[in-house]
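S.K.: Prediction below, plus the sequence it came from.
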Amino acid sequence: MEKAVIRVVGAIVERGGAVFAARRNADRSAGGLWEFPGGKVEIGESPEAALRRELQEELSIDISVGPLVERSLTNIGTSRIELACYSAQFCGTDPVSSSDHDAMQWVPLDDLASLEWAPGDVPIISVLPERLHALRTQAEEA
């Protein structure tokens, strides 16, 4: 039986060598685990539009979406999660509350592995410092 595919997007917001992470509410799927904020892509919606919509819904903030940072595929139960993480920046102030999270923090890149991450985010963590460095280098050369 083929697994149901769920397309999900996440925002990688970097500032001063740290990235923004949020811990899912205990009563949610993957409760208590950390993630890059984002959510499901709706039918007919671009990943970038989904990311802007999800962060507005969950964190009440606007973002500008940059290039794709990394993708991961994770099998969870009867579903296959396709996560695409994009570089993003907050427009205005940082989020102060969330409808889906009980904690938010800036995590230094060197400390990412110290948190307990949602399964779909785990593959992203291992390559994130290298991918962010590559994106910065590309931007400087452009």
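M.R.: Yes, it's here.

S.K.: okay, CA-based contacts and neighbour counts for the rest of this
M.R.: Fine.

S.K.: need the helices for this structure, in chain order.
M.R.: 47-59, 122-141 (DSSP state H).

S.K.: Return the most buried member of these.
M.R.: helix 47-59 (a mean of 20; mean count of other CA atoms under 10 Å).

S.K.: Packing partners of that one?
M.R.: With contacts taken as 3 or more CA pairs under 8 Å, 6 or more residues apart in numbering; DSSP states H and E, helix 47-59 sits against strand 4-15, strand 38-40, strand 62-76.

S.K.: how near is residue 24 to residue 71?
M.R.: 20 Å (CA to CA, to the nearest Å).

S.K.: wait, residue 26 sits on residue 32?
M.R.: Yes. Between residue 26 and residue 32 a contact is recorded at 5.1 Å, counting by CA atoms under 8 Å.

S.K.: Pick out whichever of these two has more residues nearby.
M.R.: Using other CA atoms under 10 Å as the criterion, residue 26 and residue 32 rank with residue 32 on top: 19 against 13.

S.K.: take the one below as the second:
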Amino acid sequence: MIVRPGGLLLREGALLVMHYRYGGRDRFNLPGGNQEEGESAGAALIREFREELSLGIALGPLQFCVETNAGDRAVLHLLFRVEAPDASPHLDPGHSRALGLRWLQAAEVETAPLYPGIGPVVAGWLRGESLPSPYLGKVEQTWY
């Protein structure tokens, strides 16, 4: 199983996502990446934000835990609330194939092709709705 920590970074109520285009379709990933051997999930997330977005972050609480499949590989997403004093991320093309960065409002997150595919849950969280558990189980992920 691959462990992929991801970050929920907010600015004025909007969520930071990375914009990709696969098969002629847009997809928005929560910033983060795969955990490396011997690395904690928190350290991996801090490293990924620094490498891909040139941004230092402070790790906050775990908000969501969700399972997906990437082909024949199981992926466990650990999604943390993160803070960034600067909050001015800059995409580093040497570390990411993303086309750009976007700040999405809750209504956009709800319908966006988000990876992992929990847009409605994240949109509810952005609106202040609570969940009985941060564990969301396994979700089907649309791939292009």
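M.R.: Right, received. Where do you want to start? Computed from a predicted model, the values in this text were never measured in an experiment.

S.K.: before we move on, back to that, just so I know, which of the helices and strands packed on helix 47-59 of the first structure lies nearest residue 104 of the first structure?
M.R.: When those are compared by CA to CA, strand 4-15 sits nearest residue 104 of the first structure, at 12.3 Å.

S.K.: Now do the contacts for residue 81 of the second structure.
M.R.: Applying CA atoms under 8 Å, 6 or more residues apart in numbering, we find residue 81 of the second structure in contact with 7-9, 59-63.

S.K.: Could you find the counterpart of residue 71 of the second structure in the first structure?
M.R.: Alignment note (TM-score structural alignment): residue 71 of the second structure maps to residue 77 of the first structure.

S.K.: For its match, grab the count of nearby residues.
M.R.: 8.

S.K.: What is the neighbour count of the residue lying closest to residue 10 of the second structure once chain neighbours are set aside?
M.R.: Once flanking residues are discounted, residue 10 of the second structure sits nearest to residue 16: 6.3 Å by CA to CA, 6 or more residues apart in numbering. Residues within reach of residue 16 of the second structure, counting by other CA under 10 Å, total 22.

S.K.: distance of the one residue sitting closest to the centre of the second structure from residue 117 of the second structure?
M.R.: In the second structure, the C-alpha nearest the mean C-alpha coordinate belongs to residue 30, at 2.0 Å (CA atoms, centre = their mean). Residue 30 of the second structure is 10 Å from residue 117 of the second structure, where distance means CA to CA.

S.K.: same question, residue 5 of the second structure
M.R.: Applying CA to CA, the value for residue 5 of the second structure to residue 117 of the second structure is 15 Å.

S.K.: Quick one: map the residue nearest to the centre of the second structure onto the first structure.
M.R.: Aligned partner of residue 30 of the second structure by TM-score structural alignment: residue 36.

S.K.: could you list every residue that touches that match?
M.R.: 10-12, 20-22, 121.

S.K.: biggest separation within the residues you listed, which pair?
M.R.: Farthest pair in the contacts of residue 36 of the first structure, by CA to CA: 20 and 121, 13.0 Å.

S.K.: Contacts only, for residue 107 of the second structure.
M.R.: By CA under 8 Å, 6+ apart, the neighbours of residue 107 of the second structure are residue 123.

S.K.: at 6 Å what do you get?
M.R.: Contacts for residue 107 of the second structure were tallied using CA atoms under 6 Å, 6 or more residues apart in numbering; there are none.

S.K.: what does it align to in the first structure?
M.R.: Using TM-score structural alignment, residue 107 of the second structure lines up with residue 110 in the first structure.

S.K.: How much space separates that match from residue 125 of the first structure?
M.R.: From residue 110 of the first structure to residue 125 of the first structure the distance is 10 Å (CA to CA).
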